[in-house]
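**Student:** This is a predicted model, with the sequence first.
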Amino acid sequence: MGASPWIVSDGLWERIEPLLPRKERRFRHPGRKPLPDRQVLCGIMYVLHTGIQWEYLPGELGFGSGMTCWRRLRDWNEADVWQRLHEVLLAELNAAAKLDWSRAVIDSSHVRALKGGFATGPSPVDRGRACSKHHLITDGRGTPLAVILTVGNRNDVTQLLPLLDAIPPVRGRVGRPRRKPDSLFADRGYDHDIYRDYVRARGIVPAIARRGTGLGTYRWIVERSFAWLHGFKRLRIRWERRADIHEAFLHLACCLITLRQINSFC
């Protein structure tokens, strides 16, 4: 029987531990010793995988309180831990020639926001209920390169260039870090000639479906990536009023998917 998915593996911990901010304890009146980061990270991943509310986090599993995990997730997100971890993992895949730069695929998905909050808006596909939108760009194998959270009624095409800009400089190979694919595949929701020109101006070949047509055989790549992303139950519905906390879960999930890609090639 395999380990529980919220258990932090040695491989994940070796990569993330150097990225975590260190907080010096006061010499006088140091207070209670903080719970080890690895245990807290297990609690965060437990919430991400199961979708459980913070206040119901099982204390008997040694994760600490839900508020402890919430604060640590917030602090690590503010310290860009998830972004830096994602860059480390992408560099590993790139070094192994396991990133497909020949094409990138882009799409979006709506998620209901039951508590409202920042970056929520009326859903055009769910009777105007409050929702948010996940915008995702992947490489040709479905590895997440960048993800953006917006209000639910934001037009897809408005996030095309921001997603391209959000691809980090990926190291791991000789020469300058790479941050753009050779071509970009998108469905007809991105069908605007001016954006095709913008993409070409960046040295990327646009392969954007025209109205009345579809993306074809390449659509499954990003649809599978969304299935991986929303396999984390906390991302199927947005419970956080604070957008930064939901974004932290999004970026952590992208890191875990990228790590799975690394492990699958080992």
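**Tutor:** Done, it's in.

**Student:** alpha carbons only for contacts and neighbour counts from here, please
**Tutor:** Will do.

**Student:** how much space between R71 and L235?
**Tutor:** 19 Å (Cα to Cα, to the nearest Å).

**Student:** So for the two, which residue has more residues nearby?
**Tutor:** L235 (22 against 13; other Cα atoms under 10 Å).

**Student:** hang on, the more buried one packs against F249?
**Tutor:** Yes - using Cα atoms under 8 Å, L235 is in contact with F249, at 7.4 Å.

**Student:** Quick check: which element contains the closest residue to E247 other than its chain neighbours?
**Tutor:** Distances taken as Cα to Cα, 6 or more residues apart in numbering place L149 nearest to E247, at 6.7 Å, with adjacent residues excluded. Counting by DSSP states H and E, the element that carries L149 is strand 144-151.

**Student:** Pasting the second one now:
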Amino acid sequence: MGNRQSRPWIVSDELWSLIEPLLPVPGPKLVEGRPRVPDRQALCGILFVLHTGIQWEYLPQEPGFGSGMTCWRRLAAWNEAGVWGDLHLVLLKKLRAAKKLDLSRAVIDSSHVRAARKGPQSGPSPVDRARPGSKHHVIIDAQGIPLAVSLTGGNRDDVTQLLPLVDKIPSVAGTVGRPRRPLDALLADRGYDHDKYRHLLWARGIRPLIAERGPPHGTGLGIFRYVVERTTAWPHAFRRLHIRWERRDDIHEAFLGLATCLITYRHMQRLC
């Protein structure tokens, strides 16, 4: 256990048993050459980059990860195949089956990350002197378990992602009866204050608890919202997500989706 904590890029047997069935079957090799790097080793290489923030070309070869380009291609292919979304749903189902998913209220928020270079889903950040940046948007359950995430430019208003994130929450089976989708209530700060979105949430059967811009601070929502501030900080503990190094937005989204799965997996280990 201590070995895994000191080397978090090592994929445990339990985690691999959840991921392996979701991976696409590799196609036939068109050119004979070196044998294909096993998927589990390539995943360890991807996790090494995610945890350490190292550049792909400097990925060490001694642990048997495969080359940085091999791991990069594998990450892009798995993201395109929807592996991280599928894995996240598997984890949420396990949490709901254990009655550890609390959808009595959800909380939404975002965090900024600086972009090392301009690219899709980046823009001038209003909190970083208009330097290129991106936003990680997240909606969580009452305990801080991420339900859905998204990536936008740093200049996008938070409220633009409110409904897309709500609609992105998957239908979570796991108990007898219909899959659970609607939230009971959604908490948000002043950045989401707009009557139009309150009406649209009510239309979805969700009670909006959104702070208003006019009244002074101290409305009482903070005692529930602290969990989302904690959750938005967790992805930034992965050094590859602390700064957006990728010009391609799909690669950064792949890292964000993988980190979301790891955070959810840790909740599952702790609660189930």
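**Tutor:** Noted; the coordinates are in hand. Values in this document were obtained by computation on a predicted structure and should not be read as measured data.

**Student:** Tell me roughly how far the strand holding L149 of the first structure lies from the second structure on average.
**Tutor:** Compared with the second structure after fitting, strand 144-151 of the first structure deviates on average by 0.4 Å (mean Cα distance after the TM-score superposition for the first structure).

**Student:** In the next helix or strand after that strand, which residues are buried?
**Tutor:** The element immediately downstream of strand 144-151 of the first structure (helix or strand, assigned by DSSP H and E) is helix 160-166. Buried residues in helix 160-166 of the first structure, counted by 16 or more other Cα atoms under 10 Å: L160, L163, L164.

**Student:** Which positions in the second structure sit opposite stretch 96-104 of the first structure in the alignment?
**Tutor:** Aligned using TM-score structural alignment, stretch 96-104 of the first structure spans residues 98-106 in the second structure.

**Student:** circling back to that earlier point, under the alignment, what does the residue nearest to E247 of the first structure map to in the second structure?
**Tutor:** By TM-score structural alignment, L149 of the first structure lines up with L151.

**Student:** follow-up on the earlier one: which other helices and strands does the strand holding L149 of the first structure contact?
**Tutor:** For strand 144-151 of the first structure, the packing partners by 3 or more Cα pairs under 8 Å, 6 or more residues apart in numbering; DSSP states H and E come out as strand 130-139, helix 160-166, helix 243-265.

**Student:** out of those, deepest packed?
**Tutor:** Comparing those by mean neighbour count (mean count of other Cα atoms under 10 Å), strand 130-139 comes out on top with a mean of 25.

**Student:** Name the residues that touch stretch 80-99 of the second structure?
**Tutor:** Identification of contacts with stretch 80-99 of the second structure by Cα atoms under 8 Å, 6 or more residues apart in numbering yields 18-19, 22-24, 78, 101, 147, 170, 172-175, 254, 257-258, 260-261, 264-265, 268, 271-272.

**Student:** And stretch 129-139 of the second structure, by the same measure?
**Tutor:** Outside of stretch 129-139 of the second structure, the residues within contact range by Cα under 8 Å, 6+ apart are 106-118, 121-125, 146-156, 158, 161, 165-166, 228, 232, 244.

**Student:** cutoff 6 Å now
**Tutor:** 107-115, 122-125, 146-154 (Cα atoms under 6 Å, 6 or more residues apart in numbering).

**Student:** Do a quick rundown of the helices in the second structure.
**Tutor:** Counting by DSSP state H, the segments of the second structure that form helices are 2-6, 13-19, 39-52, 68-80, 83-97, 162-168, 195-203, 222-233, 239-242, 249-271.

**Student:** and L47 of the second structure, how many neighbours does it have?
**Tutor:** L47 of the second structure has 24 nearby residues by other Cα under 10 Å.

**Student:** That should have said K100 of the second structure, apologies.
**Tutor:** 17.

**Student:** Map V83 of the second structure onto the first structure.
**Tutor:** By TM-score structural alignment, V83 of the second structure lines up with V81.

**Student:** what separates that match from L90 of the first structure, distance-wise?
**Tutor:** Relative to L90 of the first structure, and taking Cα to Cα, V81 of the first structure is found at 14 Å.

**Student:** export the helices and strands packed on strand 144-151 of the first structure to a markdown table and tack on distance to W54 of the first structure?
**Tutor:** Formatted as a markdown table, these follow (distance: least, Cα to Cα, whole Å):
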| stretch | distance to W54 of the first structure |
| --- | --- |
| strand 130-139 | 20 |
| helix 160-166 | 30 |
| helix 243-265 | 12 |
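
**Student:** And the ones you listed: which comes nearest V8 of the first structure?
**Tutor:** helix 243-265 (10.5 Å; Cα to Cα).

**Student:** Report the aligned residue range of the second structure for the closest one.
**Tutor:** Using TM-score structural alignment, helix 243-265 of the first structure pairs with 249-271 in the second structure.

**Student:** Not counting the matching stretch itself, show me its contacts.
**Tutor:** Contacts of stretch 249-271 of the second structure (Cα under 6 Å, 6+ apart): N79, W84, H88, P120.

**Student:** now these in TSV, with neighbour count and distance to I223 of the second structure?
**Tutor:** Listed next are the contacts of stretch 249-271 of the second structure as TSV, based on neighbours: other Cα atoms under 10 Å; distance: Cα to Cα, whole Å:
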residue	neighbour count	distance to I223 of the second structure
N79	20	36
W84	25	31
H88	22	27
P120	14	36
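
**Student:** Farthest pair within those?
**Tutor:** H88 and P120 (24.3 Å).

**Student:** What separation do you get for L151 of the second structure and T264 of the second structure?
**Tutor:** 18 Å.

**Student:** Check L75 of the second structure too.
**Tutor:** 19 Å.

**Student:** cool, and L103 of the second structure?
**Tutor:** 15 Å.

**Student:** Same question for K168 of the second structure.
**Tutor:** Counting by Cα to Cα, the gap from K168 of the second structure to T264 of the second structure is 16 Å.

**Student:** do the same with V31 of the second structure
**Tutor:** Here the criterion is Cα to Cα. By it, V31 of the second structure lies 39 Å from T264 of the second structure.
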